[in-house]
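**Student:** attaching a predicted model along with its sequence, questions to come.
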Amino acid sequence: VPPPAAEPQPEALAAAPSVVADDAFQKIEEEEAPREMKSARARRSYNLDWRGDLGQWLYLREFAHSARMERKDGDRVDFAETLYWNAGVRTDAQTGVAEVSFAMSDSVTTFKAFAGAVGGDGALGSAVAELESVQPFYAEPKLPLEVTSGDAVRLPVALVNGTQATLSGASARVELKGDVKVTAGAPVDLASSARARQLFSLEIGQEARPVDVKLTANAGQFTDVVTRTLSIKPRGFPGRVSFGGLVSAKAPAVHRVVLPETVVPGSVKTSIAVYPAPLANMTESLARLIQEPSGCFEQTSSTTYPMTMAQQYFQTHTGVDPKLMADAREKLERGYQRLVGYETSEKGYEWFGQNPGHEALTAFGLLHFTDMVQVREVDTAMLERTRGWLMQQRDGQGGFKRNRRALHVWVEDADTSNAYILWTLLESAGRPAAQAQELSREVASLKAAAKKSTNSYVLALAANALALAGDTPEARALMDRLASQQKQDGVVGGATQSIVGSSGETLDIETTALATLAWMREPAHALNVQRAMKFIAESSDGGRYGATQSTVLALRAIIAYDKQRASRLVPGRVRVYVEGRPVGEPMRFDGSTQEALKLPDVSALLGPGERKLELRMDDGAELPYSVEVTYNTLTPASSKDTQVALEVSLAKAELIEGEPTEARVRVSNRTDQKLPTAVAILGVPGGLEVRHDQLKELVKRQVVDAYEVLGRDVVLYWRGMEPNKRIDVPLSLVAAVPGTYTGPASRAYLYYADEHKVWTPGLKVSIAPKQ
């Protein structure tokens, strides 16, 4: 809407249009409301408001809860907690009154309305009002968020009489579908405006899945129906056996699956997939990575970066599932909004958005946002701001500053950091050659450092950077050095330090992927590319390639490799065998196949001990595959190579409903070295609730750097740990729902070495109902 030449008159302002979102009644996005609101709807509109001081119209967003179209009397499933929000309500110029409208949710409770105002003369005002949602008679259950199979829940149900008369024979009935046994309660008489409480015993069976808990309450002529969801998780400790590689018609892929003797019956699940196209690998990566904690800039990128590259793939390939494309777009949008929130006030990016910005992490962000430009709109001013801030971090001697803010190996090695930042600046530049001229001192410095370096990770970065800078002879020389480091299995050896301080297979993946990206610039290294891609395919762990950096670089190599392949797939068939017996029908594929071939579940044929699993192909091209077997075991096995220790205990394990207790978490650095990015996850038993105010206080006191709560897991983050450091974290918990519960296993690990976890048994608690 173009602004008028002068400030509009009142009648013109009143007629200003309201710009409504694509669908005036659309499902609320998950980040705007808790999970209980998924069945609710809201009005999301943008009202136009004239700002005379700015000489332009402003869009002001409004959120208003709307009643369900299918709403029925006495049937309550919508428990939205936020009903209305608007940052730009304008009062009437004459009366000073403004009216807003919204629908109530199904909650019987008291809502608070907060209003803050600024007058035309700059005067400030605020007010708080209460809005009570009532019902003549209703029932209110108190459910734990999650429980473990085998738990026993004493479900409290409040029956409330909101009338002035006595209600005789008030009763409630709980209905569940699934492996849960329920004991009924006895009828009660409710006096005027009185409430009574009944306890229902829920015995949770072995079936682990979400179940709907339907509570029907009756009293005289009144009926109330409440439906809530109870999440049931499997007992024991999660374990996984995974394999990957290439299968062809020349030879079957054979693996020995060994499960512990203590595996929980019925907990074994298998996922076997063959990937005709890189898209299939990315689909697996999305499914896996989106479940990982995302408490900082880099961990949010672990989800959004693979989705960015998946969207690039969608643009150049047909036959992609539209639902998959839409889902990836939606999640990418949310990820982008979260990522830009980590920009510091002094510019640049940092793990938790705190000053000062971190040079190498900002370079990683610049590369990510540049790739994202190809698939969605990105704030160009932010991109220019980020690149400009990064250019200001040059030290004037051919390198980049490394401001030390916290213990983190991203800043330790000068050659590694300089090579990484320079590569990202050139890779993200619209005209790399022109950017290289401005960075001529840094390019020359990297060229000199690469000649002396014995770290093949630095060599791979330098080979890519010099190729982008137009120094083809020197880039080829580095590519040849990398080729001499490649082993028969495709791994590029000789890496000693990466930008994130990774080690083992994760470091191998990062280095090999970077070398592959360089080799693909020169046809003479086609054989090296083939070997490297075989290794990358075999490194897939359920669609994931180590940590964030290694996964991003592996997927970059996969996308680049796909762009170079001009030939179509040779049609064929693939089938799975267990102990020589075929399972299911052969899965066919041809040149048009884009998504992963999901082979049959063979979990019924697996159990304690060893089984032989084979993939056999008839005809067809050589394709990557992955095999993942998940299970639960009662005896956890911590990695012998873990560098952190974990101790978890409860101050008191026998509680009365409403009583507080404390979980004592101790995380220790077992080494005499500085460790980067430690993560500890406390598994909270089902009947206990965490106190978010106390968690926020722990961040404020710098006991932890960040936290998030995912189901019953409390995830704690640290940027790094001093040598031999012990960190004690007291976590306040409240006994919320009576019963006996076992929490999920607690664990600790380094983010860049998450294959080496230390586990502790799940906490147990018994909560007696209050009298």
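**Tutor:** Nice, thanks for sending it over.
**Student:** CA atoms for contacts and neighbours, from now on please.
**Tutor:** Will do.
**Student:** tell me the buried residues in stretch 525-533?
**Tutor:** 525, 528-529, 531-533 (16 or more other CA atoms under 10 Å).
**Student:** and what of stretch 343-358?
**Tutor:** Residues of stretch 343-358 classed as buried under the neighbour-count rule (16+ other CA under 10 Å) are 343-344, 347-358.
**Student:** want to try TSV for those residues, with secondary structure and distance to Arg575 as columns?
**Tutor:** Listed next are the buried residues of stretch 343-358 as TSV, based on DSSP: H, G, I helix; E, B strand; the rest coil; distance: CA to CA, whole Å:
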residue	secondary structure	distance to Arg575
Glu343	strand	49
Thr344	coil	52
Lys347	coil	53
Gly348	coil	50
Tyr349	strand	48
Glu350	coil	47
Trp351	coil	45
Phe352	coil	47
Gly353	coil	49
Gln354	coil	52
Asn355	coil	54
Pro356	coil	54
Gly357	coil	51
His358	coil	49
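**Student:** okay, now the one to match up with it:
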Amino acid sequence: VEPVRIRAYFPETLYFNPALITDGRGKALLNVPLADSVTSWRLTCMGSSLNGQLGSTTADIRVFQDFFIDIDFPVSLTQNDQVHVPVAVYNYLQTDQTIQLQVEEDDWFELIDLPPKTVTLAPSEVRAVYFPIIAQKVGFRKFTVTARGSEMSDAVARTVEIVPDGREYLITESGRLDGSVTHTLNIPHDAIDNAGRIFVKVYPGLLSQLVEGLDRMLRMPYGCFEQTSSATYPNILILDYLQTTGKITPEIEMKAKGFINTGYQRLLSFEAPGGGFEWFGKKPAQLILSAYALMEFYDMSKVHQVDPDIIARTCQWLLKHQQNDGSFQPAVRILHDEMKEKLNDNILRNTAYIVWTLANTGYDGPEIKKGVDYLRGHLDDMKNVYTRIMVVNAMASVDPKNETTLDTLRTLYDIRIEKDDIVFWQAKSETPTYGSGTAANIELTALAVQAFIRCNRKYADVSKAINYLVRQKDAHGTWQSTQATVQALRALLLAEKTGAAQNHAALTVSINGREIKNLTIDHTNCDLLQLIDLKDHTRKGKNTVTLISEQRAALSYQIVGRYYLPYSHVTPPRQEPMSISVDYDRIRLAVEDILNVTASVANNRPQPAHMVIVDLGLPPGFTLIPDKLNQLVDNGTIEKYSPANHRIIVYLREITREKPLEISYQLLAKFPLRARTPVSVAYEYYNPEITTVAPPVSLFVAPKK
């Protein structure tokens, strides 16, 4: 039997060329290898001539064959799920065709029906054929089906992720590598088999630090202004850095500008009626959020076209809120006598933040001097670490050599926390965007670094603060929250401009006494993240990882361990800051039945939980019916929601202890299965340490009666 070619290449973007040069007649010939998708591609072309004339066009490229099959896989499955994989069979031939469908067996799944399936299709008939399997091994796995027809044949391979049936745990160790370092990571003996992994990341330079977290930032929720803003900002910082250092390439520039343009269009939708910006674009606008918007639009204008009116309009909106004494008052005044100290600190914080923004966005009007004079006259009102840091940054942006600026900087230095080779500043209250805990400490430390560098002081302590920032990087390549990540990147950029780059080193990576990888860092790869996967050498129990640098090079590193515990081995905490439960009206149903789901989220602390994200797991083989969620948006119960692959992201402005929240929605069963739902998670966006998880539930969907 002749082999059938397997279609397995299904990219979202088929071809990209940022700088195609035509001949003298304006013509160019492209040889574009087509993907395996049966679809219509949209070709978009933009061009410019030597004398500046512009033009653009679009065209369709139709890829078709008269007979083909496709696999409708869910985004992911959980280990031990049993699912009837639907294979759609399309017969557009002019005659009947008898087709034999055969699954290529593999060790990652058990095929319940072993014999091949045979179907006969009339002309232009489409039919679904189901193959029941049990997913057994974790990882990204390939599923291949061959369809041999009496007239024409086809074969297709699709990939699905099989996730472990347990709760994920991450261990991270990071720092500066100067000589050698050894860390021991422990994988519990009751962890799920073959799901544990250790990998090492080495950052030779700043660009590798910047680029690593981009994909994660782009995947973060972007349902409110600050989230959209902070997912866009890293692209702005990277593009500006690459252009300034001459390291830009057409490919990177085009990709970054595409992300920035998407973010820019989203950001504009959050301008509140009457001016300024608010988390969800509603009135009244928020002062500090609007100042943050102004700074981002200004920085964006350096690398991307920005409507100058949005910058001018936001600047003027801020300026009209300045009081006669030069201050910027909080939107809601606190009138009780016992809260006067907090009110004064909030006024100082607002004023410092807005003056800092105005001074760094090209504005030089008299309002800046009035604001600085107010700050200098009210330094005794600084009761908050965040406020003190912002006051220093504001004054340093205007006059970094002024004695009052330097004196205030010294008071900031005096309240640092120093431990061995790290220095950081600790938040004792929420930041203006509700950050607290470690995320707030990172944000404060990054802002403090910016202040010290602007004033050209305490470089030894700046280095120790940079050590702290490097060590706080999470396993996903970011610094927990978006605000912390953006400010950490800004601090690293400033530090890079004042320090010498290191671009030569030799590195050895070992695990459990076995040498695994030798790396050479030089000018050809000093901007690239080096990733060493130690999965094949990871074992349960203690794993000792050693990094040795032959040269005393200031490299940064991170060692990440990942493992999963069965949910039966996970002990829930007695009292979580927040809690979530997800209840299904039934766990056994049939194809095309509707499943009613209720997610309950509670805040168990006296203070409100601000900007809460509820990440609801969408079971495989189900599709969302949006009606009930749309009603919750319309009546103000939730701010908004967005389906994303196998999840539903719900955005909440606030949850109080007195008012737990219920989110009701409906799902439609698409095909037979016995599967575990993904976990559902609720967390504070600006303080992701406050996280609660609802374990998965087993669902059974029978064939349609």
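**Tutor:** Good, I have the coordinates. Remember, predicted model here, so these are calculated numbers, not experimental data.
**Student:** strands of the stretch 601-750 of structure 1, start to end?
**Tutor:** Listed from the start of the chain, the stretch 601-750 of structure 1 has strands (DSSP state E, counting those that start in this stretch) covering 609-619, 623-633, 644-650, 654-656, 660-669, 675-683, 688-690, 706-710, 713-721, 726-735, 739-742, 746-750.
**Student:** residues near the aligned residue in structure 2 for Gln374 of structure 1, how many?
**Tutor:** When the two structures are superposed using TM-score structural alignment, Gln374 of structure 1 falls opposite Lys302 in structure 2. For Lys302 of structure 2, the tally of surrounding residues (other CA atoms under 10 Å) stands at 14.
**Student:** thinking again about what came up before, can I get the strands of the stretch 601-750 of structure 1 in TSV with mean neighbour count and distance to Gln564 of structure 1?
**Tutor:** As requested, the strands of the stretch 601-750 of structure 1 are exported to TSV (neighbours: other CA atoms under 10 Å; distance: least, CA to CA, whole Å):
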stretch	mean neighbour count	distance to Gln564 of structure 1
strand 609-619	18	23
strand 623-633	22	16
strand 644-650	20	43
strand 654-656	18	63
strand 660-669	19	45
strand 675-683	24	36
strand 688-690	22	52
strand 706-710	18	41
strand 713-721	21	39
strand 726-735	18	50
strand 739-742	24	52
strand 746-750	25	36
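**Student:** any idea which of the ones you listed gets closest to Leu202 of structure 1?
**Tutor:** strand 739-742 (8.9 Å; CA to CA).
**Student:** what helices and strands are in contact with that closest one?
**Tutor:** Identification of packing neighbours for strand 739-742 of structure 1 by 3 or more CA pairs under 8 Å, 6 or more residues apart in numbering; DSSP states H and E yields strand 146-148, strand 152-161, strand 764-768.
**Student:** turn those strands into CSV, columns for mean neighbour count.
**Tutor:** Below are those laid out as CSV (neighbours: other CA atoms under 10 Å):
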stretch, mean neighbour count
strand 146-148, 25
strand 152-161, 22
strand 764-768, 21
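**Student:** among the ones you listed, which comes closest to Ala645 of structure 1?
**Tutor:** Ala645 of structure 1 lies closest, by CA to CA, to one member of those: strand 764-768, at 20.6 Å.
**Student:** re earlier: redo the buried residues of stretch 525-533 of structure 1 as CSV? Include distance to Met479 of structure 1 and secondary structure.
**Tutor:** Listed next are the buried residues of stretch 525-533 of structure 1 as CSV, based on distance: CA to CA, whole Å; DSSP: H, G, I helix; E, B strand; the rest coil:
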residue, distance to Met479 of structure 1, secondary structure
His525, 8, helix
Asn528, 10, helix
Val529, 11, helix
Arg531, 15, helix
Ala532, 13, helix
Met533, 16, helix
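**Student:** and of the buried residues of stretch 343-358 of structure 1, the nearest to Thr183 of structure 1?
**Tutor:** Closest to Thr183 of structure 1, out of all of the buried residues of stretch 343-358 of structure 1 and judged by CA to CA, is Phe352, at 47.8 Å.
**Student:** need the counterpart of the closest one in structure 2.
**Tutor:** Using TM-score structural alignment, Phe352 of structure 1 sits opposite Phe280 in structure 2.
**Student:** quick one: contacts for that match?
**Tutor:** Contacts for Phe280 of structure 2 were tallied using CA atoms under 8 Å, 6 or more residues apart in numbering; they are 223-225, 270, 639.
**Student:** go again using 7 Å as the cut-off
**Tutor:** Residues touching Phe280 of structure 2, when contacts are defined by CA atoms under 7 Å, 6 or more residues apart in numbering, comprise 224-225, 270.
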